[in-house]
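> Below are the sequence and a predicted model for it; my questions follow.
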Amino acid sequence: MIKDSLAKALSDQFNAEYYSAYLYLSMSAYADRLGYKGIANWFAVQAKEELAHGTHIYRYLLERGVAPSFQDVKAPQAAYESLQAVFEKVLAHERQVTGMINRIASLALDEKDHAAYDFIRWYVDEQVEEESEAEDLVLKFSRIGDNPGLLYQIDAQLAARRFTDPF
């Protein structure tokens, strides 16, 4: 049986993943309004990934006999100074999520819940990838600046991203 503290942490994470989806949809709308359909696509795919993560955690809780607790989803930021600022927000957000995931992993180990630890390990690895990609995009946008030709190129590159359900 899963302990209450771990069940709460996983429920909080399930809700945080849904907030992440909401945040990335907001960022997608921001990029779309600026005319960057490829960047908007990248954020829309990111939102779908976050929904998949949240649903995966939700299902895990149910498998462990826990009723997930649903929380309010706060409104995300809707406007930014620049595309670079958006991706800096992405990096900060992903670092925050990494901290949350790491706390769950530590809690699972402390409670000797090896099933939960095995489950959350996938997210630990996923966050390494998420942060690396965000760092790469922050670096690219810092180099691009307001160069229209380079913005066009990265917009075209990010348009190619497609959602693949990881589960």
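Okay, I see it. This one's a predicted model, so the numbers in the text were calculated from it and none came from an experiment.

> rest of the way, CA atoms for contacts and neighbours
Will do.

> count of neighbours near the closest residue to residue 19 other than its chain neighbours?
Closest residue in space to residue 19, ignoring its immediate chain neighbours: residue 73 at 5.8 Å, by Cα to Cα, 6 or more residues apart in numbering. Per other Cα atoms under 10 Å, the neighbour tally for residue 73 reads 13.

> next one: the one 10 residues further on
Each residue near residue 83 was counted by other Cα under 10 Å, and the total is 22.

> what's the answer for residue 164, then?
Using other Cα under 10 Å, residue 164 has 10 neighbouring residues.

> Which positions in whichever strand or helix holds residue 5 come out as buried?
Using DSSP states H and E, residue 5 sits in helix 4-33. Using 16 or more other Cα atoms under 10 Å as the test for burial, helix 4-33 gives 6-32.

> chain center to that helix, what's the gap?
With Cα atoms, centre = their mean, to the nearest Å as the basis, helix 4-33 stands 7 Å off its chain's centre.

> what do you get for stretch 40-57?
Relative to its chain's centre, stretch 40-57 lies at 7 Å (Cα atoms, centre = their mean).

> Please compare the first structure with the one that follows:
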Amino acid sequence: MLHKEVARLLNEQINKELYSAYLYLEISNYYQEKNLAGFQNWYFVQAQEERDHAMLFMTYLQNNSESVTLDTIKAPNTSFSDLKDPLNAAMAHEQYVTKLINNIYDAAFQEKDYRTMQFLDWFIKEQGEEEKNADDLCKKYDLFGSDAKGLYLLDAELGARVYTAPSLVL
């Protein structure tokens, strides 16, 4: 049985991950409206990943005989003034999610909940990748975004991203 505080934080993380999916769907829609199908695709795939992260947290709680409580997911409150704004918003959001995961890990550590810590190890590694990807996108946009040909090629590169289900074994 999980410690109550650890279970509460894990349960909250389900909704945070679902919010992340909503945010990335909003960014995907923004780029669709700007006729950047590659950017749209990249964030659509990102939304799928975040949804899967929520499912992993849910399954972990269920596998540990904990109840899952789904809460309201607020619509993202965003307005973007240029093509770079969503990239910056995604970077800031990934840094926020990293802090959330670290807080859960810290709570598990305080309770000597090694099983949950091991489960969270995958998410800690994943967040490192998520932050690097977000940072790389910002940097690539800074390099190529002001040049129409460069933006076209970057959009084509992002359009090649395909969804891959997470490989975490529960």
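It's in. Here the structure is a predicted model, which is why all the values come from computation and not from measurement.

> What does the TM-score come to for these two?
Put the two chains on top of each other and the TM-score (TM-score structural alignment, normalised by the length of structure 1) is 0.97; 167 aligned residues with a Cα RMSD of 1.0 Å.

> Distance of the residue nearest to residue 19 of structure 1 relative to residue 16 of structure 1?
To residue 16 of structure 1, residue 73 of structure 1 is 8 Å away according to Cα to Cα, to the nearest Å.

> what do you get for residue 133 of structure 1?
Computed as Cα to Cα, the residue 133 of structure 1 to residue 16 of structure 1 distance reads 20 Å.

> Check residue 100 of structure 1 too.
For residue 100 of structure 1, the distance to residue 16 of structure 1 equals 9 Å [Cα to Cα].

> same check, this time on residue 157 of structure 1
Distance of residue 157 of structure 1 to residue 16 of structure 1, given as Cα to Cα: 28 Å.

> you'd agree residue 62 of structure 2 is up against residue 68?
Yes: taking Cα atoms under 8 Å as the definition, residue 62 of structure 2 is a contact partner of residue 68 at 7.2 Å.

> Comparing the two, which residue is more hemmed in?
Legend: neighbour count by other Cα under 10 Å for residue 62 of structure 2 and residue 68, higher for residue 68 (18 against 12).

> what residues are up against that one?
Contact analysis of residue 68 of structure 2 by Cα atoms under 8 Å, 6 or more residues apart in numbering lists 11, 58, 61, 62.

> helix/strand/coil for the residue positioned nearest the centre of structure 2?
Centroid check for structure 2 by Cα atoms, centre = their mean gives residue 50 as the closest residue, at 4.7 Å. Using DSSP: H, G, I helix; E, B strand; the rest coil, the three-state assignment for residue 50 of structure 2 comes out as helix.

> What does it correspond to in structure 1?
When structure 1 is aligned by TM-score structural alignment, residue 50 of structure 2 is paired with residue 50.

> Surely that match and residue 18 touch.
Yes: contact criterion Cα under 8 Å: residue 50 of structure 1 and residue 18 qualify, at 6.4 Å.

> quick check: angle from the helix or strand where residue 97 of structure 2 lies to helix 4-33?
Using DSSP H and E, residue 97 of structure 2 falls within helix 85-110. Interaxial angle, helix 85-110 of structure 2 versus helix 4-33 (axes from the mean of the first three to the mean of the last three Cα atoms, to 10 degrees): 170 degrees.

> with structure 1 superposed, average distance for helix 85-110 of structure 2?
Helix 85-110 of structure 2, aligned to structure 1 and superposed, deviates on average by 0.5 Å (mean Cα distance after the TM-score superposition for structure 1).

> Now the closest residue in space to residue 161 of structure 2 that isn't next to it in sequence: which helix or strand?
Spatial nearest neighbour of residue 161 of structure 2, chain neighbours left out: residue 42 (6.1 Å); criterion: Cα to Cα, 6+ apart. Assigned by DSSP H and E, residue 42 of structure 2 falls within helix 37-63.

> mean distance, that helix to its aligned residues in structure 1?
Its aligned residues in structure 1 lie a mean 0.4 Å from helix 37-63 of structure 2 after superposition (mean Cα distance after the TM-score superposition for structure 1).

> again with stretch 122-132 of structure 2
Aligned to structure 1 and superposed, stretch 122-132 of structure 2 gives a mean residue distance of 0.4 Å (mean Cα distance after the TM-score superposition for structure 1).
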